[in-house]
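Chemist: what's the 3D shape of this:
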Amino acid sequence: MTSRELLARLVSFDTTSALSNLELIHFVQEYLAQYGVESQCIDDDTGSKANLYATIGPQDKCGIMLSGHTDVVPVKGQPWTSDPFTLTERDERLYARGSCDMKGFIASALAIVPQLSRQTLHMPVHLAFSYDEEVGCLGVRRMIDVMEGLPVRPAMAIIGEPTSMKVMIGHKGKRSVRVTVTGQSGHSAYPTEAVNAIEYAAELVAEIRRIHAEFKVNGPFDSDYRVPHTTLHVGVFNGGTALNIVPNQCTFDFEIRHLPQDDPDVILQRIQDYAAKVLLPDMLGVSVKVGFDFMTLSGYPGLYTAPDAAVVEFARGLLSEDSDVSKISFGTEGGLFSERLGIPAVVCGPGSIQQAHKADEYVSLAQLQACDGMMGRLVERVAR
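Modeler: Have a look, this model is predicted:
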């Protein structure tokens, strides 16, 4: 099957993160089996989702890993002009949910399996396909747990997120946190006898904004990123029931998107200290049944791979045209592979992130063909 034919099959499976990805995983497993390639499914706790890991070539050598996530973001509420789960060609573009992010890369990787299986490889190619990347790089952690026990691990990894087929050597990390502020309710005519959870939540939000402003002014900075510094952002805020009731609870969600050299634990501790040392004492003056609760929702580490690392040279050598390496602000599973397994990684895949997560997502035919070219050169590299 060609990469285009495989892509049509892959996008036909609705693998929105809230749903199962097993139909897609079983399709891939059966496809690999046709060519004598054994694969391992690594299930989640519910048995409704799975990662897939396979090795083509010598089992006792490290080799190169091609990594991609199988889940996609929802289409609900988006004004698609064609069926998002049917690959549709218009104007040299292939439209479907996941065509760009990131089933195009997976299709291109699967398309070279017949060639790889027919040849004697001096270097293995590992396939690592995960679930629930879109909701915090969750599924790949289960796969990494298994890989930690392998006698031989990949020497390097290419993460096929959409980068317009440019080699990216770094990305920011992310920490998402939910804060619950508990106050003391009361009649709004007597606000001094109550603790307004919304107001104290707002004070903490203002502190988060001040910390963001400090990074904006003081850095550290990395000009390779479109936003060259660590950022903080509050995206969800909820509280209160009626205007004449002093609210006793408020919740808000914020995120830290940090440069690899910035420690999100240090930033989070600063926010927690402000709540505990500046805001809480005033609240306790009215009631002892008040406080702040911080719950981490998701997170993943940043990625930084040295420009002269072997994986960078390897990946650049697979491209038809050499170009400077750069960095991306969105996250990938590469940081987890690097941090937990010591596998140096780069990010390189077909399509633009600007087309992802929106209606009429697409990958251009030219980009998919460029990825096919990269995969063809990979076959030559590992077989010679």
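
Chemist: hey, let's count contacts and neighbours off CA atoms from now on
Modeler: Noted.

Chemist: Residue 48 reaches residue 22, doesn't it?
Modeler: Yes: the pair residue 48 and residue 22 passes the contact test of C-alpha atoms under 8 Å, sitting 6.6 Å apart.

Chemist: Compare the two (neighbour count), which wins?
Modeler: When neighbours are counted by other C-alpha atoms under 10 Å, residue 22 comes out ahead of the other of residue 48 and residue 22, with 20 against 12.

Chemist: let's see this one next to it:
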Amino acid sequence: MLRLDAPEMLARLVGFPTVVGQPNGDLIAFIAEYLEGHGARVHVLVGPEGDRSNLFATLGDPDMPGHILSGHVDVVPAAEPGWLADPFTLRRDGDRLIGRGAVDMKGFVAAVLSSVPDLARMPLQSPIHIAISYDEESGCRGVVHLLKHLPDLCAPPQGCFVGEPTGLVPVLRHKGKAALRLVAQGSPGHSSRPDLGRNAIHALVPALAAARHLAEDLAETGVRDTTFAPPYHTVQIGKMGGGEALNIIPESAWAEIEARVLPGSDPEEVLAPVIAAAQAETGVTAEILAAYPALGQEADHPLADLAQALSGNAPGAPVSFGTEAGRFQAAGVPSVVCGPGDIARAHKPEEYITLSELAAGCDMVMALGRHLSTG
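Modeler: Predicted structure coming up:
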């Protein structure tokens, strides 16, 4: 049976260039074979795209209520010029382990997988499930298909730990998000005769103005939760384009807009005024590209106490970035975000996790195993 320590496992995981939106079959096959070699029940769940899969594995009796350790294995692209070496070859610099996905979030996955041989030998009174997902970085898309299968894979779980990098400080609440794409089709022509064409960029202006005014209104008079920073829903226009030349009436134009919303609100509903403004214009369509709910786990839930006991840290402040934890909670699984490393290093050149952080992640995983072995 293959046994790798956490840095060795991380090196193997980073070596698979599983960029979001791309196939991940080789990595999933490696993880499946490794887990099966240690006696886990493994289910590879092929997504509707056909070239990407989730994985769900169980140590212990799946018919008993257990806990999920969840992580995604897709990573953002690594085309930034700031990398000093191949981002898909893990390298060590002092205490740092550098590579794309090292902290977001193959580090947590490595901590979990490297602990499996020891977990498998424990007298678990309730099971530990391992959930591996794809395409988290494009709006938590892959895990949706995993959650559809969950009732057939195990008894209703007691809780889920999503190991995004929080410095092992449990996070009980985060914002939800929706991403909206607007596309306008016009009629081209010479700019000297705008009366003979229809300007696609102009057609987007009402929706763009609605987005700007909505962002201002939410900041000034919208719902508040002072535990978040910023303490209100946010809306921003993040990308846009259109037109071919200054003297041609633009035939097409597009823009992408996001909303990040507090727990208790639907991010798609928050964007409704922008969608309405778009649909009121001729030739403009609006499409939700991705959306995921906020996380709003109660502070007095037993999972919060367990997360504190396992991590050694009291729950921290809510965060404005999103995770798959909101998806798990919406599916009826109590959830907390807690993993090794610092989110500030994610999506940057020379991304890294430290050896000590990785070891602390392993300690938390093993603490869960001990807790579930005491009955």
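
Chemist: before we move on, the earlier item: report the set of residues contacting both of residue 48 and residue 22 of structure 1.
Modeler: Taking C-alpha atoms under 8 Å, 6 or more residues apart in numbering as the contact rule, residue 48 of structure 1 and residue 22 touch no residue in common.

Chemist: tell me, what residue is most central in structure 1?
Modeler: residue 332 (3.9 Å; C-alpha atoms, centre = their mean).

Chemist: Tell me which helix or strand that residue sits in.
Modeler: Using DSSP states H and E, residue 332 of structure 1 is not contained in any helix or strand.

Chemist: To which residue of structure 2 is it aligned?
Modeler: Correspondence of residue 332 of structure 1 to structure 2, assessed by TM-score structural alignment: residue 323.

Chemist: mind listing what the closest residue to residue 254 of structure 1 other than its chain neighbours touches?
Modeler: Closest residue in space to residue 254 of structure 1, ignoring its immediate chain neighbours: residue 234 at 4.1 Å, by C-alpha to C-alpha, 6 or more residues apart in numbering. The contact partners of residue 234 of structure 1, by C-alpha under 8 Å, 6+ apart, come to 205, 252-255.

Chemist: what do you get for residue 348 of structure 1?
Modeler: When contacts are counted by C-alpha under 8 Å, 6+ apart, residue 348 of structure 1 touches 158-168.

Chemist: Can you pick out the ones from those residues that are in strands?
Modeler: If you go by DSSP state E, those have 158-159, 168 in strands.

Chemist: Report the secondary structure state of residue 51 of structure 2.
Modeler: Three-state call for residue 51 of structure 2 (DSSP: H, G, I helix; E, B strand; the rest coil): coil.

Chemist: now stretch 86-100 of structure 2, how far from the chain's geometric center?
Modeler: The chain centroid and the centroid of stretch 86-100 of structure 2 are separated by 22 Å under C-alpha atoms, centre = their mean, to the nearest Å.

Chemist: what stretch of structure 1 does it fall on?
Modeler: Aligned using TM-score structural alignment, stretch 86-100 of structure 2 spans residues 83-97 in structure 1.

Chemist: what sits up against that stretch?
Modeler: 7-8, 11-14, 72-73, 75, 82, 99, 360-366.

Chemist: Narrow the residues you listed to those that are buried.
Modeler: Among the contacts of stretch 83-97 of structure 1, those classed as buried by 16 or more other C-alpha atoms under 10 Å are 7-8, 11-14, 72-73, 75, 99, 360-365.

Chemist: can you tell me which of the residues you listed are in strands?
Modeler: Per DSSP E, the subset of these in strands is 362-364.

Chemist: Tabulate the residues you listed in a markdown table, adding columns for distance to residue 60 of structure 1.
Modeler: Shown next, in a markdown table, are these (distance: C-alpha to C-alpha, whole Å):
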| residue | distance to residue 60 of structure 1 |
| --- | --- |
| 362 | 39 |
| 363 | 36 |
| 364 | 38 |
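
Chemist: related to what we said a few turns ago, just the ones of the contacts of stretch 83-97 of structure 1 in helices?
Modeler: Assigned to helices by DSSP state H, the following of the contacts of stretch 83-97 of structure 1 qualify: 7-8, 11-12, 365-366.

Chemist: All the helices of the stretch 151-300 of structure 2, residue numbers only.
Modeler: Counting by DSSP state H, counting those that start in this stretch, the stretch 151-300 of structure 2 has helices at residues 200-221, 267-270, 272-279.

Chemist: Can you check what angle separates the first one from helix 272-279?
Modeler: What it means is helix 200-221 of structure 2. Counting by axes from the mean of the first three to the mean of the last three C-alpha atoms, to 10 degrees, helix 200-221 of structure 2 points 160 degrees away from the direction of helix 272-279.

Chemist: Outside of helix 200-221 of structure 2 itself, which residues are in contact with it?
Modeler: With C-alpha under 8 Å, 6+ apart, helix 200-221 of structure 2 has contacts from 182-187, 232-237, 242-243, 249-254, 257, 273-278, 281-284.

Chemist: and those residues, which are buried?
Modeler: Looks like the contacts of helix 200-221 of structure 2 have 182-186, 232-237, 242-243, 249-254, 257, 274-275, 277-278, 281, 283-284 buried, using 16+ other C-alpha under 10 Å.

Chemist: Next step: those residues restricted to strands.
Modeler: Using DSSP E, the members of these that fall within strands are 182-185, 234-237, 242, 252-254, 257, 284.

Chemist: Name the nearest of those residues relative to residue 360 of structure 2.
Modeler: Among these, residue 234 lies closest to residue 360 of structure 2 (C-alpha to C-alpha), at 34.0 Å.

Chemist: so what corresponds to that closest one in structure 1?
Modeler: By TM-score structural alignment, residue 234 of structure 2 lines up with residue 231 in structure 1.

Chemist: Please name the residues that touch that match.
Modeler: Applying C-alpha under 8 Å, 6+ apart, the residues near residue 231 of structure 1 are 212, 215-216, 256-258.

Chemist: Done for today, thanks.
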